[in-house]
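In: How does the following fold in three dimensions:
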Amino acid sequence: MDFQLSDDQRALRSGMRDLLGAVFDRDRMRAAVERGGGVDRDRGVDRDRGVDRGLWGELGAAGFFALRLPEEAGGVGLGLPEAVLLFEEAGRALLPGPLVATHLAAGLVKGAAEGEAVVTAAEGGGRPVADLGGADAVLVGGGAGQGPEVLTGEELEAFVAEAVPVRSVDPLTRLHRITGLAEASEAYPGALRREGALLSAAEQLGSAARTTEMAVQHARSREQFGSLIGSFQAVKHLCADMLARTEPARSAVYAAAVTGDPVEIAAAKLLADDAAVRNARDCLQIHGGMGFTWEADVHLHLKRAWLRAARWLTAAEAEEVLAADLDPVRPLYSGSAALG
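Out: Predicted coordinates for the structure are as follows:
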């Protein structure tokens, strides 16, 4: 059995990397960072400070959101393994916005597949809603065995009216907490929540791989005491540890994309979250004092990794899924039961 990526899959990944390099290069990313961040507690949701619609349209035109829709529905007709490759590249590039929710809503919300509509998600469980400003629709999880409810129009405005801004650790992601509806809703049932967790894990994988590259590049160019810091054993160990975390996470994410198994998805999310957070910390340490500065990009990967680790499936929820699989008699608590 061949577990290598096919030529088409490699071309797809390479094409997405080239596209993101053109439409969301470092200059555009840093400009977005300077515009984002902060919280205006008096204004509620600022509907004018939403996702970059031009960027969203570029992604839609490239088939990012319609990737898994059948061709007869105007999609690309590919599967979850190919979607994972695209989201891995999005994680590398620190691409902002509710990418996962809009991708999952491609067949549910008009214009989402083409990048003409921005869709975010209320995941339930007390989690804040990301990127609510400027969203055209919100997916709200239903009860067990039910699909998500799509809020648009007056329902969306009523939902937004309940939003309270909260400070986000990530300057590229604005957060709002919703009282009532979102808190009372269960987390996503079935496939939607599983796929959301897996695509988020793919983003974490891309970030972990990118911070590993950043650390190695810096170690090869930075001199200290007359030598490249990459020649120091402690730095070598840090870089080796980063690679040793990234590659098992890659195997887990790719395998879960093929099988779609809830337990494998939980394991993939757990490994990818750990790799993204710890790799960003090690990368920051290798960069030394400059790594802590606002101008360096390392802290952006760490902040985004922290944020993603709390989305769709947390470490505690993933551990419950894995524990229940080891002990079938042990019931899953409601927060993770939706994965089954």
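
In: Every contact and neighbour count from this point should use C-alpha atoms.
Out: Noted.

In: Report how many residues lie close to the closest residue to residue 325 other than its chain neighbours.
Out: Take residue 325 and drop its neighbours on the chain: the residue closest to it by Cα to Cα, 6 or more residues apart in numbering is residue 263, 7.1 Å away. By the other Cα atoms under 10 Å criterion, the neighbourhood of residue 263 contains 21 residues.

In: Please settle this for me: is residue 139 part of a helix?
Out: No: counting by DSSP: H, G, I helix; E, B strand; the rest coil, residue 139 falls outside a helix, being strand.

In: So what's the residue count around it?
Out: Neighbours around residue 139, by other Cα under 10 Å: 24.

In: for residue 217, same thing?
Out: 12.

In: and the gap between it and residue 208?
Out: 14 Å (Cα to Cα, to the nearest Å).

In: now do residue 119
Out: From residue 119 to residue 208 the distance is 26 Å (Cα to Cα).

In: The stretch 1-150 of the chain: helices as residue ranges?
Out: 7-23, 26-35, 53-61, 80-92, 99-104 (DSSP state H, counting those that start in this stretch).

In: Buried residues, the second one. List them.
Out: Of all the residues in helix 26-35, those buried under the rule 16 or more other Cα atoms under 10 Å are 29-30, 32-33.

In: For the comparison step, fold the sequence that follows:
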Amino acid sequence: MDFQLTEDQRALRDGVRELLEGRFDRAALRAAVDTAERTGSPSLDRELWRELGSAGFFSLTLPEAEGGVGLGLPEAVLAFEEAGRVLLPGPLVATFLAAGEVPGAASGDVVVTSADGALVPWLDEADVVRGDAKGAVPARSVDPLTPLHRLPGGAGRPGSAGEPGTGGTSALLTAAEQLGSAARTTEMAVQYAREREQFGQPIGAFQAVKHLCAQMLVRTEIARSAVYAAAVTGDPLEICGAGLLADDAAARNARDCLQVHGGMGFTWEADVHLHLKRAWVRAGAGRSAGDAEEALAAAL
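Out: Have a look, this model is predicted:
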């Protein structure tokens, strides 16, 4: 069986990457972070949201007869992986899942968030809230580009990871975002290891740094295999396992990337901390690792 991406899938991935690099590059990311720090809350780029809609980002899996692109979950995973690479902010998964059900969601004219967990992201910016967000109060978010509200009493079913239907799809697409972040921090670590010199040679020549970068690559590729496989099968347990691996790869790779950067990695100007904080928020908003492990163990 051939597990390589098809030519059309590679073209889709490259097209999404090109769009995001043109509209949300590092300068745009840092500008969004600076604005959030200055105003106390991030704001959603509605023009970019509509551009994503026009490009078919939110309607990838809708049938062509309904105005969608007519692709499948594997293609959606590729798109969300690219969004994770650049730390694209906003309730992407919730809006994607609402396409075809909430008018304007597919085109990007309407921003949708979901209140199906204890934490509700982007509540103030959303035009439509799916679920009951009554009584939600602002919660401090470690990620400057993901505003959060907490439901009273920690209500909801966090993440619904590994469940069939939209819950499983939500968990899988979130895992794809985590995968994209893990891949990006691996690239950042390797690039810095090649450029930074100590004792007259790049730090990437030192065995300890080589090992860190190699471990990051292994985590990323294992998570990629699991996420891609779960996208093909749609199996709830495979989605559950893919989420565990992707969460681990995103958080641990960001930490190792920080170690490769050394003291520079701890500064606000470095982007490493943004990947680590987003990985924490994504993992914390979904089903806990302990619950996911118990679900997998129960199925053995």
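
In: re earlier: with neighbour numbers in mind, choose between residue 119 and residue 208 of the first structure.
Out: It is residue 208, of residue 119 of the first structure and residue 208, that has more neighbours when counted by other Cα under 10 Å, with 35 against 30.

In: Same question for that one, what's its three-state structure.
Out: Per three-state DSSP, residue 208 of the first structure ends up helix.

In: Just give me the match in the second structure for it.
Out: Using TM-score structural alignment, the equivalent of residue 208 of the first structure in the second structure is residue 182.

In: Go ahead and list the helix or strand containing the spatially closest residue to its match that is not a sequence neighbour.
Out: Leaving aside its chain neighbours, residue 182 of the second structure sits nearest to residue 250 (4.3 Å; criterion: Cα to Cα, 6+ apart). Element membership of residue 250 of the second structure [criterion: DSSP states H and E] is helix 236-261.

In: Tell me the counterpart residues of that helix in the first structure, please.
Out: Counting by TM-score structural alignment, helix 236-261 of the second structure corresponds to 262-287 in the first structure.

In: aligned partner of residue 144 of the second structure in the first structure?
Out: Match for residue 144 of the second structure (TM-score structural alignment): residue 171.

In: Tell me if I'm right that that match and residue 31 touch.
Out: No: with contact defined as Cα atoms under 8 Å, residue 171 of the first structure does not count as touching residue 31 (11.1 Å).

In: Now do stretch 54-63 of the first structure: everything it contacts.
Out: 23-24, 65-66, 75-76, 112-116, 118 (Cα atoms under 8 Å, 6 or more residues apart in numbering).

In: What are the buried residues along whatever helix or strand residue 317 of the first structure lives in?
Out: Using DSSP H and E, the element containing residue 317 of the first structure is helix 315-326. Residues 315, 317-322, 324 are the ones in helix 315-326 of the first structure that count as buried (16+ other Cα under 10 Å).

In: Could you do stretch 41-58 of the second structure as well?
Out: 42-44, 49-53, 55-58.

In: what about it, start to end distance?
Out: Counting by Cα to Cα, the terminal residues of stretch 41-58 of the second structure are separated by 25 Å.

In: Look up how far residue 196 of the second structure lies from the residue nearest to the spatial centre of the second structure.
Out: Nearest to the mean C-alpha position of the second structure, by Cα atoms, centre = their mean, lies residue 177 at 2.4 Å. Residue 177 of the second structure is 28 Å from residue 196 of the second structure, where distance means Cα to Cα.

In: Quick one: map residue 93 of the second structure onto the first structure.
Out: By TM-score structural alignment, residue 93 of the second structure lines up with residue 100.

In: quick one: contacts for its match?
Out: 196, 199-200.

In: how far away is residue 55 of the first structure from residue 191 of the first structure?
Out: 28 Å.

In: Help me confirm that residue 188 of the second structure comes into contact with residue 257.
Out: Yes: counting by Cα under 8 Å, residue 188 of the second structure touches residue 257, with 7.1 Å between them.

In: now the helices of the stretch 1-150 of the first structure as JSON lines including distance to residue 164 of the first structure?
Out: Converted to JSON lines, the helices of the stretch 1-150 of the first structure look like this (distance: least, Cα to Cα, whole Å):
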{"stretch": "helix 7-23", "distance to residue 164 of the first structure": "32"}
{"stretch": "helix 26-35", "distance to residue 164 of the first structure": "20"}
{"stretch": "helix 53-61", "distance to residue 164 of the first structure": "24"}
{"stretch": "helix 80-92", "distance to residue 164 of the first structure": "27"}
{"stretch": "helix 99-104", "distance to residue 164 of the first structure": "20"}
